[in-house]
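Student: Fold the following, please.
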Amino acid sequence: MAESVSPSEEQLPTVIPVFPLLGALLLPRGEMPLNIFETRYVQMVRDAMGSDRIIGMVQPRSTPQSIAGGQGNDGAGLYEIGCAGRICSFAETDDGRFLISLKGVSRFRIEEELSSLTPYRQMKVDYGDFEEDRAIPARRAGVDRDALLGSLTRFLEQRGLNAEWSSIEKAPDELLVNSLAMICPFEPAEKQALLEARSLTERTQTMITLMEFSLADPTIDEDDDRPPQMPN
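Tutor: This is a model prediction of the structure:
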């Protein structure tokens, strides 16, 4: 059995608040900065800070209703699989916003939505399918880095983007793959496919396939997406 680096399934809460956010992808050991400004989610963060600091990130299904929703697309149906994150940094602004970072802990499967008096949604979740999320990753995990970086180079050129190649080349396999999955400009359904990949190898191949599909699309031009940067 792989050595654990994160809380065991038994140590993780089975009822968690969720922040439904279209296009947001959090993966285990990845970090996601969030600017929390709506009253219900300010309350959610405040409550999480007073307990286990766990918040579940999950995408709403892409419907006209979800796209027209508020910061968290509250009324939308949700994908079944999301990722729990622990608040690892927190700051409050003068105008009452919370600036936080979530560090991914483990993916989960939603079992049911609970009736709650809180203004935010709460779910009963199960982590049992994702034991590998809480294990220490190997520095080299059999990822085809040459194929991935080749596709990435062409993908960024297609969009007029740059990358911090020195950081990318030094990154361990999991950090490389998961960071690129989180920050590259993929569509919400594509990000969900990356989240649900059963292994790092499968996630890598899925990302390569998505990039190659994009490269074959003549309608995609340069845009203003920010360049991918590797976290420290």
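
Student: C-alpha only now, for contacts and for neighbours.
Tutor: Will do.

Student: Next, the contact list for the spatially most central residue of the chain, please.
Tutor: For the chain, the residue sitting closest to the mean C-alpha position, by CA atoms, centre = their mean, is L26 at 1.5 Å. Contacts of L26 were listed using CA atoms under 8 Å, 6 or more residues apart in numbering, and they are M32, M57, C83, G85, G104, M182, L195.

Student: Next, count neighbours for the residue nearest to the fourth one when sequence neighbours are not counted.
Tutor: So that's G85. Closest residue in space to G85, ignoring its immediate chain neighbours: G104 at 4.2 Å, by CA to CA, 6 or more residues apart in numbering. By other CA atoms under 10 Å, 27 other residues sit near G104.

Student: so how far is I55 from G104?
Tutor: Using CA to CA, to the nearest Å, G104 is found at 10 Å from I55.

Student: do L210 as well
Tutor: Counting by CA to CA, the gap from L210 to I55 is 28 Å.

Student: between the two, who's got more neighbours?
Tutor: I55 (25 against 19).

Student: here's the other one to compare against:
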Amino acid sequence: MPFELPDRRTLPLFPLNTVLFPGASLPLQIFEERYKRLLQDCLDSDERFGIVLIKSGDEVGQPAIPHPIGTVAHITQVNEMRGDRFLIAVTGERRFKINTITQHRPYITADVSILPDVDSEEARPESESILRQLNEYLSLITGLQGGWTSEVRTSRDPAALSYFIAETLLIDLSEKQQLLEKPSTVSRLEAEAEVLRRDIDQLRERVAVELRAKFSRQ
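Tutor: Modelled structure (predicted):
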């Protein structure tokens, strides 16, 4: 039976310098005592925790201030390493919004609301168009690196596709966070289409420059 997330709940938080999207996988190395405690508590109760991008502060040391929207993480693998460290793998499930931070020690917990994927079906026409852009984007990147790529095979579900694109784009963390925070699938896909248009234009120019340089040497 699928794990059901209540609409509102208390969730342990793991602030990081990364953005996790629903459906994406992420490896994490756990070495701080507070996060080893968080890991053990989650394993003991089959609990999830939340990954949030740090707004200010650091991953290590004093509790960081997180962005208000993050993603629920499900632990899928745990490996104990030398030096009392753990290497774990997590998968993103649903987005959430922090309502109130409820504790800071030993690790941060918050009262959160699970966010729905709004207007996913209405975004289907947009998703077909953006998939063509994504294929060109990836083809240009791999071509510049001297490789090649086949056509992307991913979910045609608009919400899942929007998260896959957000994870795939080579953009900075602030832009990724903005995509995570988009209130609907349509608005996320529209923003991604703008990023793809911008970056495809830049990549085409780089390809043209490299070709001109190559032929000038012949």
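
Student: my read is the residue nearest to G85 of structure 1 is in a helix, agree?
Tutor: No - with DSSP: H, G, I helix; E, B strand; the rest coil as the criterion, G104 of structure 1 is strand rather than part of a helix.

Student: doesn't K55 of structure 2 fall inside a helix?
Tutor: No - secondary structure assignment (three-state DSSP) places K55 of structure 2 in strand, not in a helix.

Student: show me what contacts it?
Tutor: K55 of structure 2 neighbours (CA under 8 Å, 6+ apart): A64, I65, P66, H67.

Student: who wins for most neighbours among the residues you listed?
Tutor: Neighbour counts for the contacts of K55 of structure 2, by other CA under 10 Å, peak at P66, which reaches 22 neighbours.

Student: Quick check: the aligned residue for it in structure 1?
Tutor: Using TM-score structural alignment as the criterion, P66 of structure 2 maps onto L78 of structure 1.

Student: just I51 of structure 2 next, same as before
Tutor: Matched across to structure 1, I51 of structure 2 falls on M57, judged by TM-score structural alignment.

Student: likewise E181 of structure 2?
Tutor: E181 of structure 2 maps onto E196 in structure 1, by TM-score structural alignment.

Student: next one: F164 of structure 2
Tutor: By TM-score structural alignment, F164 of structure 2 lines up with S179.

Student: again with R198 of structure 2
Tutor: Counting by TM-score structural alignment, R198 of structure 2 lines up with F213 in structure 1.

Student: How is that match assigned, secondary-structure-wise?
Tutor: The three-state assignment at F213 of structure 1 reads helix, by three-state DSSP.

Student: Now do the contacts for it.
Tutor: Contacts of F213 of structure 1 by CA under 8 Å, 6+ apart: none found.

Student: And it, how close does it get to D133 of structure 1?
Tutor: To D133 of structure 1, F213 of structure 1 is 28 Å away according to CA to CA.

Student: buried sites along stretch 178-194 of structure 1?
Tutor: By 16 or more other CA atoms under 10 Å, the buried positions in stretch 178-194 of structure 1 come out as 178-186, 188, 190-192, 194.

Student: about what we covered before: count of neighbours near the closest residue to the match of E181 of structure 2 other than its chain neighbours?
Tutor: In this structure, E196 of structure 1 finds its nearest non-sequential neighbour in I81, 7.1 Å apart by CA to CA, 6+ apart. Using other CA under 10 Å, the number of residues around I81 of structure 1 comes to 20.

Student: do R34 of structure 2 as well
Tutor: Neighbour tally, R34 of structure 2, other CA under 10 Å: 15.
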